[in-house]
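[1] what's the 3D shape of this:
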Amino acid sequence: MNVMNIVKAQTVTDNTIQEVQLSKSDTFNDIRTRLINNFDFTNTDYKQGLVNSVVKFDISRKGKIVNVHSSGDCKSVSREIETVLSELDYKVDRNKLSDNLVAYTYVMPVTVEIDNR
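    Sure thing, here's the model as predicted:
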């Protein structure tokens, strides 16, 4: 599974949405790793090959990942992404997020490779 390093966030100065490049040391790398480690690749309803999705989620004031919505090439993969991120027993340390990531909603492209069975 490959998860891209781009997130969209709201800036403080002009209240516009723009892309923010994340480094591998950011909190979002931990979220990507947890998504990969908890993804169930055995579901036979998944579309074979590369499946592209976009996942949107909020980080609550307490650091919980909430309001997860995913859409993409395969509804079953999108549902699995939503399930994994919604059920993570994980809290984001909001103090580790950079000051320009003030929005509570994040957009993360996700590419999953499903091998032929």
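[2] C-alpha only now, for contacts and for neighbours.
    Noted.
[3] if I read this right, Val20 contacts Asp26, doesn't it?
    No: between Val20 and Asp26 there is no contact under Cα atoms under 8 Å: 11.8 Å.
[4] residues making contact with whichever strand or helix holds Tyr106?
    Here Tyr106 is covered by strand 105-114, with elements defined by DSSP states H and E. Among residues not part of strand 105-114, those counted as contacts by Cα atoms under 8 Å, 6 or more residues apart in numbering are 1-9, 41, 46-59.
[5] One more sequence to fold, the one below, so I can look at both together:
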Amino acid sequence: MKNTIRLIGILGIMITTGLTYHIQAQETNLIKEVKITANDGFTELRNLVAQNFNFTNPNLTEGMMNSEVKFEVTDNGKIANVSVKGDCKYVNQEIQEVMSHLLYQFHDSSKMNKVYILPISVAIASR
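    Just a heads-up that it's a prediction; the model follows:
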């Protein structure tokens, strides 16, 4: 009887330890999302998006449009898996098009987080 209780106790400790280790391993392997702010070193990327944005789309309406771009940085430093949400679907589509086709590469991407969120505001003036 004592051996059975001792065996159950040892198994309980092993299961608890295994679950704790598994949970800790999962927490350290999570991909973090980083929200990009004004003075963060992404100025060049913002400028490229602005330079390549097509303001001639007739569906764009006048005003300030806010969008959030979520993208991944691959192991070789390229932008991938771009998704955009925001005020205007046409602005979102254009930002997605620009970001998806940029010939841009981050240097030393091994030290970077993998997922970023970049807020972008686009001012559309009357034509």
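[6] about what we covered before: what's the average distance of the strand holding Tyr106 of the first structure to the second structure?
    Between strand 105-114 of the first structure and the aligned residues of the second structure, the post-superposition mean distance stands at 0.5 Å (mean Cα distance after the TM-score superposition for the first structure).
[7] Give the aligned range of that strand in the second structure.
    On the second structure, the counterpart of strand 105-114 of the first structure by TM-score structural alignment is residues 115-124.
[8] Correct me if wrong: Asn81 of the second structure contacts Glu72.
    Yes: counting by Cα under 8 Å, Asn81 of the second structure does reach Glu72; the two are 5.9 Å apart.
[9] Please say which of these two ends up with more neighbours.
    Per other Cα atoms under 10 Å, whichever of Asn81 of the second structure and Glu72 has more neighbours is Glu72, with 18 against 13.
[10] Could you find the counterpart of the more buried one in the first structure?
    Glu72 of the second structure maps onto Asp58 in the first structure, with residues paired by TM-score structural alignment.
[11] any idea how far Arg94 of the first structure is from that match?
    When distance is defined by Cα to Cα, to the nearest Å, Asp58 of the first structure is 12 Å away from Arg94 of the first structure.
[12] Which of the contacts of strand 105-114 of the first structure are buried? Put it as a ChimeraX command.
    Below is the selection syntax for ChimeraX that covers the buried ones among the contacts of strand 105-114 of the first structure, with 16 or more other Cα atoms under 10 Å defining burial:
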select :1,3,5,6,7,8,9,46,47,51,52,53,54,55,56,57,58,59
